[in-house]
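J.: Model the structure of this input:
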Amino acid sequence: MQDFKRTALALLIGGIGGGLFFIADLPLAWMLGSMCFSTVAALRGVNLAVNGTLRKIMTAILGVMLGCGFSTDTLNAMSRWTGGLLLLFVSVALSMWLVYLFYRRIGKFDPITAYFSAAPGGLNVMYEVGEAKGGHGPTIALIHASRILILVMTVPMIFRYGVGFTGGGQTTSLFGSIQDVVGDGWLLLAALIGYIGGYFCRLPAYHLMGPLLATAVFQMTGITDVSPPMILVYAAQLVIGTAIGARFLGTRFRQIRHVIGLSFASTTLMVLIAAVFAFLFAETIGVSAAGIVLALSPGGLAEMSLVALALGIDVAFVSTMHVIRISLIIALVPMAFSVIERIWAKQAK
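T.: Predicted coordinates for the structure are as follows:
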């Protein structure tokens, strides 16, 4: 009951923010509004939380929505994404190296905290492994949480008001159509297969990646070509945005402003790297510059994919790149640290 009350309060506050942003016609309104209002409330000590099961359900729905960004033409497009994968690898390595140096020399972090804070993704894994290895867990968690917050708050605004991007997101009706009932049934089946299959296959973020992959298969093979109704898009935005803000419960801005300032600077650096790569290689890869920026931006898998979905920017490409990015980071960053740790030990001798 206590968890229900905290979740209801969080969604009420987030819903007010989302509604106001929606009325103001701001981009990604339900996510940005709920995130801003819940963040302020959490920093002021309001006891907020978002039920974990609810968040997983909404994330699974998001996975289905992202999977609907694929089509029968996507397989042909994937053959042109080899250059995008190369850019992704270079971007992750370059970003992590530069940000590590930034945290060591400017932030004065210890090596372990700097290393796991510099990873451009994998909040939960970087926090858990980094703290277990001797890093400062709260700093690692705050760096990653604020990185996601900063990106989701700024990227849609920059696209809308900074560069005048006018691309549209999904155009389905608010509650769907009776003609889509059969297609919606296929999407529900894809969600269930993906969720369960992702869990047993131990996919990272299985509640998102499983439904995404299953739906993508259904779409690319032509089994269905419908999209979920917009009401589900708004609900996913509301829950995920509120959950981002609720992460800051128990912190005070005056206590964390230094760390958030460092996170803002490092996030800006990583986005600039993505923008430079987009400017140089968009035409070569055959993907829009906006799509490359979103694909290489170091936000959360769910959050940045939702930005692409809401803005209608190369959804299949962006979500695929983020799935690969998160998988690489979760698999390789802790493994690479074991090698680096042995090198440090030899140097200490």
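
J.: C-alpha only now, for contacts and for neighbours.
T.: OK.

J.: so who does the residue nearest in space to the middle of the chain touch?
T.: Compute the mean C-alpha point of the chain, and by CA atoms, centre = their mean the closest residue is Gly300, 2.2 Å away. Taking CA atoms under 8 Å, 6 or more residues apart in numbering as the contact definition, Gly300 lies against 121-122, 148.

J.: Which of these fall in helices?
T.: Ile148 (DSSP state H).

J.: Please check the contacts of Gly300 and keep the buried ones.
T.: Buried subset of the contacts of Gly300 (neighbour count, 16 or more other CA atoms under 10 Å): 121-122, 148.

J.: Next one: Ala246 relative to Ala295, how far apart?
T.: Ala246 sits 26 Å away from Ala295, going by CA to CA, to the nearest Å.

J.: the more surrounded of the two?
T.: Using other CA atoms under 10 Å, the more surrounded residue of Ala246 and Ala295 is Ala295, with 30 against 26.

J.: do you know how far that one is from Val99?
T.: Ala295 is 19 Å from Val99, by CA to CA.

J.: Please generate a structure for the following sequence too, so the two can be compared:
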Amino acid sequence: MVKGFVSGSFGPLVLAVLGIAGAGGFLFYYSGLYLPWMLGPLFFVMAAKMKFGKFMQWNSKLRNAGLIMLGLQLGSSFTSDSVAQMAKYLPVMFFTTVIIILFTVLTAIFLMKRMKLTLNTSLLGSFPGGLSQMVVLSEEIEDADESIVAFMQTLRIILVISIVPWLVVHVMSAQPSTGAASALVHRSTFSFHYSWMHAILMAAVFSSIIFFGKKINFPLPFMLGPLLTAAAFNLTGFEAPQIPVFWLNLSQLLIGAHLGYTLKVNNPRLFRKMFGMIFVINVLLIGFCYLVSYGLKNYLSLPVNELFLSLAPGGVAEMSVTALSVHSNVSIVTSFHLFRILFILFLLSPVMKFIAGRRKREQLE
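T.: This next block holds a predicted model:
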């Protein structure tokens, strides 16, 4: 049994993927590119899988480990001041979420007509939520094509984490914000400085949240469990741990490798046909979020680069990592993206399921 677990779950083929991801991270890092430990593994693993896919394996437990480390770091940025600031921006979160989703609905309808997709496939592929959450939803909605949704979401994430950091650093003012900004300095490279009692208690709490979160299909339980735990520790007087740079980079590597590996190319001809249009639509979506950020900057006390990161159409994990790398207020950026994904999952997805079910009943009558 042990031999089967090692060879099947974390065997040499999985280690080979980790090696490819590490090589991509090092190359991007020494080339001076942004988000090297996420983008490098993503592109290297994606390219290797397209060429040598049958010789590669991956284990999602590795990505979950990366999300746990990232969640702890994000949660450590939540303080009483940042929570009060988040409450202040709830109306802005709602307004921006609605207009961004309306924009994606319009582009999804256009894509549906041009590519002859079902409406739900086009919507789930276009919504700026997390890749894994949208793919899971596509499995639950009968007329949605999981492989097309995965392809559209993966391409969107690649474009967002390739374009958005560049815009923030080179086009917008990228000065660190004064809130709960999380810098990658003044932190040890490898070791944690945290008491064993606190670490055991924290692990027990976030493990419980993960367990029950999975039971109720809560989004991103492996990131939100540690995030909520670290935030609760901070707010109740216990100090949440700061993740050392090495482990934070490792978490990005694991998440990037997972994204690169999960790209599905089951219908190469269709994907080649769709690539150009999806590319243009997502660039337009990024541009729309950019314009909204500048339109709101005079009415809010948030720096425009921070606002743009909060609105950019990436997943929670990807945009939070970007906020960390450019020293933005991580709690604000994370809050905006959590609000959006919860809005999609708990408001829009039930509506989509209801419409899909009613449509199916009408066809059977």
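
J.: Quick check: TM-score for this pair?
T.: After superposition, the two chains reach a TM-score (TM-score structural alignment, normalised by the length of the first structure) of 0.88; 347 aligned residues with a CA RMSD of 2.8 Å.

J.: Redo the buried ones among the contacts of Gly300 of the first structure as CSV? Include distance to Ala10 of the first structure.
T.: Compiled in CSV, those are given as follows (distance: CA to CA, whole Å):
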residue, distance to Ala10 of the first structure
Gly121, 25
Gly122, 24
Ile148, 19
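
J.: So for stretch 163-171 of the first structure, what gets flagged as buried?
T.: 169-170.

J.: Quick one: end-to-end distance for it.
T.: For stretch 163-171 of the first structure, the end-to-end distance is 22 Å (CA to CA).

J.: Aligned to Ser79 of the first structure, what sits in the second structure?
T.: In the second structure, the residue paired with Ser79 of the first structure according to TM-score structural alignment is Ala87.

J.: Report all helices and strands that the host helix or strand of that match contacts.
T.: Using DSSP states H and E, Ala87 of the second structure maps to helix 80-88. Helix 80-88 of the second structure is packed against helix 330-343, with contacts defined by 3 or more CA pairs under 8 Å, 6 or more residues apart in numbering; DSSP states H and E.

J.: how about the helix it packs on, which residues of the first structure does it hit?
T.: Going by TM-score structural alignment: helix 330-343 of the second structure matches residues 315-328.

J.: Check how far that stretch sits from its aligned residues in the second structure, on average.
T.: Superposing on the second structure and averaging over aligned pairs (mean CA distance after the TM-score superposition for the first structure), stretch 315-328 of the first structure comes out at 1.2 Å.

J.: for stretch 187-196 of the first structure, same thing?
T.: After superposition onto the second structure, the mean distance of stretch 187-196 of the first structure to its aligned counterpart is 3.4 Å, using mean CA distance after the TM-score superposition for the first structure.

J.: Name the nearest residue to Thr251 of the first structure, ignoring sequence neighbours.
T.: Leu43 (5.9 Å; CA to CA, 6 or more residues apart in numbering).

J.: How much space separates the one you found from Lys5 of the first structure?
T.: With distances taken as CA to CA, Leu43 of the first structure is found 19 Å from Lys5 of the first structure.

J.: Mind checking which of those two has more residues around it?
T.: Leu43 (19 against 15).

J.: Now do the same for the more buried one: its match in the second structure.
T.: That one, Leu43 of the first structure, aligns with Met50 by TM-score structural alignment.

J.: Wait, a strand at its match?
T.: No. Met50 of the second structure: not assigned to a strand; according to DSSP: H, G, I helix; E, B strand; the rest coil it is helix.

J.: Mind listing what's buried along the longest helix anywhere in the second structure?
T.: Counting by DSSP H, the longest helix found in the second structure is helix 268-296. Neighbour-count burial for helix 268-296 of the second structure, counted by 16+ other CA under 10 Å, picks out 271, 274, 278, 281-283, 285-286, 288-290, 292-293, 296.

J.: can you map out the helices along the stretch 151-300 of the second structure?
T.: Secondary structure of the stretch 151-300 of the second structure (DSSP state H, counting those that start in this stretch): helices located at 196-215, 221-235, 245-261, 268-296.

J.: Just tell me the aligned range of the second one in the first structure.
T.: The alignment of helix 221-235 of the second structure onto the first structure (TM-score structural alignment) spans residues 206-220.
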